[in-house]
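Asker: Sequence and predicted model, in that order:
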Amino acid sequence: MASPKTQYHPLQWRKSPHGTWEREIDECEEFYNSSIRDGEGCYPVTSCASFIIRTSDTVTTEEDEDRRIENAFRKAWTILHHDHPTLRSRVERSEDGIRWKRVYSTFEDEEEEKRWLDSTFKAIDAEGAPLQWFNNTSAPFKISTLFLVKPKEKNNYHRHLFLRSPHDITDGVGVLQLLNNLFKHAALAYEEGARYTLPAWGNEHERLSPCLRLVTETPRSFTESQIKRFEEIQTQNGIIYTHPGLLSLPLSSNPTTSQHGKRQRVALSVSKATTENILRSCKTIAPGVSVTHVFTSALALALSELQPRKEQSYAVRYANQSMVNLRPHCRHPYNTPEHAAAAYHTVSAQALGVDLVVPASTDTGSERNVDQLSTIAIKVRDYFNTVRPVSPSDENIIFAPMVFKSLTAPPGLDPHAVSETPFCPVPLSSIGNIASIVSPKHGPFELSSVWAASEPIGAGVAVFLATWDGNIELSGVFDTRYHNADYVEKFLGYILNCALEGLGINWNL
């Protein structure tokens, strides 16, 4: 735990009179802490890896192999928390009952450590596909938890890890870095067996991660000119969002009527050949246009084409603010996987607005919006170039606290509350090439699939774009109160179709 070379700041970790390590939380952590749904423990972020074992060792029975794998991951889960102690921290009210603070305490004895390990490491034998278990069976949790899922079917040797954490502790990049570190430790523990020893607890607090405010060049207080500039951006955003035809995903025809829906994930994978064709075709649109820009444009197009037709054509607008990874702009060592257990990202201060037209019901479809893909992709490229930081002193980093504060619901208001006719916005987060974060092979463990996802706010649908093993994967997380899996999967296909048609590519899933 390195401290900035400044006088004590309430956001810095320090030892309390109770023997715990404590600090106040910043605006990013407060946003996610305030986004917890009633009865669900935390607002989660998840990474998942499916894997098989390649080993020449002779194992006497399947039960012995299962035990060896489970022991390896139990040890790895323990050492991951020794390396990243913030994973085991918690947020609670300060003594004055007004502020929130993050608290960490080391284990008092081996019994406490065992209770923690038994409660956060879950070995599951599941029927059916692992995603089916995740969507329908996985329970709410309060602290970072690891699920090792093994199918019950005979001759199915794939196992699946779900690493789930509160979003105020880590983010999409961080949870993948944690997954990579977990496999690294598990591979060593698997190969060394009883010879693999765990470190002693007691000094791990030195590796507690600071909050976002302290690892970037965010000022302690903002100048009048900075506040004025942020207010100008907010005014511009207000104009973008003040539109009678803001696009959202129409409700499914038969969403569940349950008061408490489940958040579920569906995904659509694209073949290597089509992926290569997409990547190649994106570059021909204009310099700097990427697959992220194209799929963001395709998402806007798909939403516009799913809107109800009326007697007259009408204007619509896709509006969104992009997630921005700030890890490359954090001071060393906070820009490395050593501090994966931290939420080092922001939401862009500026909003994106893409204007489209829903044709009249009598329109034959000859002038489809999809023909506009290239034009929209260039606009999206220019927007991303504006909101992506170029230096640690960039306003997109400095304004992060004010952005999160503006997005945080006031006390007593539920951020997930929706109108009587739910508005379902659809943001897209681009994770990039996951193999650049998670190695496909760790000793005897070979990873066949890896993904990461968070959850939408309210009735929204969160869409994620990523690449693994040369395949683009488009996925969506939704609330079953407003949508069903088949509907969202078809919607993902519609986005892909808009991208392919706009690029002039034939389907080849």
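Answerer: Alright, I've got the coordinates. Numbering: from 1, shown residues only.

Asker: From here on, just use CA atoms for contacts and neighbour counts.
Answerer: OK.

Asker: Could I get the contacting residues of the residue of the chain positioned farthest from its centre?
Answerer: Distance from the C-alpha centroid of the chain, by Cα atoms, centre = their mean, peaks at Thr362 (41.2 Å). The contact partners of Thr362, by Cα atoms under 8 Å, 6 or more residues apart in numbering, come to Glu311.

Asker: Please compare the first structure with the one that follows:
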Amino acid sequence: MANSVNKFWEETSPGKYERNVDELEQLYTTLAKMHEGTGHTFFAITACVTLTVPTTIGESLSYLEAQIEKALRHSWKQMRYDHPTLAAPVVYDPDTESCKKVYQTPQNASQVNDWLEETFKVIDKAQTGQEFANSDPPIGRFATLYLVTPPHDSHQSVMTKELVFHSPHDLIDGVGTLMLLDNLILVASEAFSSLSSQSEVVFGDESKNLSPHLRVAGNIPPTRDAAQEKKLQEIQSANTDARKDTEILTLPFNSVPEIAGNSTRIAINLSPTDTQAVLARCKALGVTPTHAFHAGIALALRDLQEKGQEERQARYIGYSLNNLRQSCEEPYNSPQHAAAVYHSASAHSLVIDVVIPAVGQSKIATKSLKEFELALNQVRDFYQSWKPDADFLSMVPFIATGKLPPYSPETGPVPPPDHSPSVSLSSMGVLDQIIKPQRGVFKVENPWVIGAEYRTGLGLFLSTWEGVLCLGAGYNDAYHSEDEVLRFLESVKNIVLAGLAV
């Protein structure tokens, strides 16, 4: 576990900066090492955004394409300066037998170009960003940006490019990635409008921008006080009791493969009309879309369980994933420190009690509405029962690594697949409040982010972009098919629409 006393970056040799990792960073580093034998990076962050630029009759498309690439290359270098933690991988130190982050300032233009060659890649094959992301390219040492060109229609009046961002999770989290993409597009738009007079990014003092870990950013004390420790023990006991003497809902999956395949993303959008109706009904009921869709997930998962001769009680157990930037001190609560891991799962388990109907038991509309109402109330009560205050922040280190095995620098056997998987939900919020839809010449469309899924479960992501709710899923193609996951997403959507009487 990280030594939380050493909170600051230290220059250990000219231009080389190091710091210990905290528990959240250690979590993702350890999980990645444990699953290294799969050839994939566990929980890696993948994000995508579409950029369009207007074209004019007679304009050289190849010249425009070159200008876009040049602007993005410049912006990516600026991101290295503004957010140097993107190039600060976690390494194992055999002398201290612990993990640490290491950042090396480029000493010359050649080193900058070497880094750029490694981390800025142009994909010439005509495919969408999601298609490329679903090919699950390997994760490098540093965060990597891919410039992807989707199939082009010669009659279109715009040029379309897609950016795919790929990074180890111990460098950045989902909300931080969205913030970073907005910063990137802003700088690229400014560079595009002034390429002829664009000055070069100069490295040397960017270490001032290195981000601390959450213990520093959130001012988390080294230890919990007696009251906080008692509260944590009570929460742990409640979480344990929630699993006793009851059937826990699990997600069916293909149990033949022993090794995970590619992490894959698929999504559905609600119509603008349905989105507005959902938002209005949620507001009237005093709940959020997150509450409604988490309730829908529990009931959709319930519908996948094998039915018996009699109806029976069962339980969905999940958690919430929480962006903690609003709990961090300035300036760590801002996009200035996008390249950081400032989030956590909840301490309490989300518990939703449901009834699995008997074989042949028909659905009754009024009963379905009542079931949704009961599930929705349980979700609402869970989300409103706690807040990211000092007590919660004190528990984050335990939530991250309390049950994690010690880090081993050796590549060991891959842990077996989880045979009782579930479905999680990450609520990303209103994305156009994080990424502006227009930055200079660049129109931004369809941003999304997921954590790579190499488990047997599903990771769902809920977001809104320009008035449209999107429900996406990360899944592993060794354990689930695209059709199966799409059916599940549609089931969740239909349950929510019916339950809210939309």
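Answerer: Noted; the coordinates are in hand. This structure is a prediction, so every number in the text was calculated from the model and none was measured.

Asker: Now the TM-score, please.
Answerer: The TM-score (TM-score structural alignment, normalised by the length of structure 2) is 0.92; 488 aligned residues with a Cα RMSD of 2.1 Å.

Asker: hang on, the earlier thing: am I right that the residue farthest from the centre of structure 1 falls within a strand?
Answerer: No - using DSSP: H, G, I helix; E, B strand; the rest coil, the assignment for Thr362 of structure 1 is coil, not a strand.

Asker: What lines up with it in structure 2?
Answerer: Under the alignment (TM-score structural alignment), Thr362 of structure 1 maps onto Gly360 of structure 2.

Asker: measure that match to Phe392 of structure 2 for me?
Answerer: 45 Å (Cα to Cα, to the nearest Å).

Asker: how about Leu31 of structure 2, what's its match in structure 1?
Answerer: Counting by TM-score structural alignment, Leu31 of structure 2 corresponds to Ser35 in structure 1.

Asker: count of neighbours near Val387 of structure 1?
Answerer: Here the number of neighbours of Val387 of structure 1 (other Cα atoms under 10 Å) works out to 22.

Asker: That one contacts Ile398, correct?
Answerer: No - using Cα atoms under 8 Å, Val387 of structure 1 makes no contact with Ile398, being 12.0 Å away.

Asker: Enumerate every residue touching the match of Leu31 of structure 2.
Answerer: Contacts of Ser35 of structure 1 (Cα under 8 Å, 6+ apart): Cys42, Tyr43, Thr408, Asp414, Pro415, His416, Ile457.

Asker: where along the stretch 51-200 of structure 2 do the strands fall?
Answerer: For the stretch 51-200 of structure 2, the strands defined by DSSP state E, counting those that start in this stretch occupy 90-93, 98-104, 120-123, 144-148, 158-167.

Asker: Throw together a ChimeraX command that grabs the buried residues out of the contacts of Ser35 of structure 1.
Answerer: Command for ChimeraX that selects the buried part of the contacts of Ser35 of structure 1, burial taken from 16 or more other Cα atoms under 10 Å:
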select :42,43,408,415,457
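
Asker: ok, which pair from the contacts of Ser35 of structure 1 is furthest apart?
Answerer: Maximum pairwise distance in the contacts of Ser35 of structure 1, criterion Cα to Cα, is 15.3 Å, between Cys42 and Thr408.

Asker: Columns distance to Val492 of structure 2 on top of the strands of the stretch 51-200 of structure 2, output as CSV?
Answerer: Shown next, in CSV, are the strands of the stretch 51-200 of structure 2 (distance: least, Cα to Cα, whole Å):
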stretch, distance to Val492 of structure 2
strand 90-93, 38
strand 98-104, 40
strand 120-123, 35
strand 144-148, 31
strand 158-167, 27
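
Asker: Let me know which of the ones you listed is the nearest to Asn269 of structure 2.
Answerer: The nearest among the strands of the stretch 51-200 of structure 2, by Cα to Cα, is strand 158-167 at 19.1 Å.

Asker: gap between the closest one and the chain center?
Answerer: Averaging C-alpha positions (Cα atoms, centre = their mean, to the nearest Å) puts strand 158-167 of structure 2 17 Å from its chain's average.

Asker: Could you tell me where stretch 160-171 of structure 2 falls in structure 1?
Answerer: Under TM-score structural alignment, the match for stretch 160-171 of structure 2 in structure 1 covers residues 158-169.

Asker: list the helices and strands the lengthiest helix in structure 2 packs on?
Answerer: As assigned by DSSP state H, the longest helix anywhere in structure 2 is helix 61-82. Counting contacts by 3 or more Cα pairs under 8 Å, 6 or more residues apart in numbering; DSSP states H and E, helix 61-82 of structure 2 packs against helix 174-192.

Asker: Give me the mean distance between the helix it packs on and structure 1.
Answerer: For helix 174-192 of structure 2, the mean deviation from structure 1 after alignment is 0.5 Å (mean Cα distance after the TM-score superposition for structure 1).

Asker: Now do that helix and helix 61-82, the angle between them.
Answerer: 130 degrees (axes from the mean of the first three to the mean of the last three Cα atoms, to 10 degrees).

Asker: for helix 174-192 of structure 2, packing partners?
Answerer: Helices and strands touching helix 174-192 of structure 2, by 3+ Cα pairs under 8 Å, 6+ apart, are strand 45-54, helix 61-82, strand 438-439, strand 442-451.

Asker: starting at the chain centroid, how far to the helix or strand that comes right after it?
Answerer: Using DSSP states H and E, the helix or strand that follows helix 174-192 of structure 2 in sequence is helix 214-217. The chain centre lies 20 Å from the centre of helix 214-217 of structure 2; the measure is Cα atoms, centre = their mean.

Asker: in structure 1, what residues pair with helix 214-217 of structure 2?
Answerer: So helix 214-217 of structure 2 sits over residues 212-215 in structure 1, by TM-score structural alignment.

Asker: List the buried residues in that stretch.
Answerer: Those would be Leu212, Arg213, Leu214, Val215, for stretch 212-215 of structure 1 by 16+ other Cα under 10 Å.

Asker: Repeat that for stretch 477-494 of structure 2.
Answerer: Neighbour-count burial for stretch 477-494 of structure 2, counted by 16+ other Cα under 10 Å, picks out Asp477, Ala478, Tyr479, His480, Val485, Leu486, Phe488, Leu489, Glu490, Ser491, Val492, Lys493.

Asker: which residues are contacting that stretch?
Answerer: Contacts for stretch 477-494 of structure 2 (Cα under 8 Å, 6+ apart): 253-255, 257, 259-264, 266-268, 293, 296-297, 299-300, 456, 471-473, 475.

Asker: same deal with stretch 149-165 of structure 2?
Answerer: Counting by Cα under 8 Å, 6+ apart, stretch 149-165 of structure 2 makes contact with 45-56, 61, 65, 123-129, 133, 143-148, all of which sit outside it.

Asker: in that stretch, what counts as buried?
Answerer: Thr149, Pro150, Val158, Met159, Thr160, Lys161, Glu162, Leu163, Val164, Phe165.

Asker: Alright, I will stop here.
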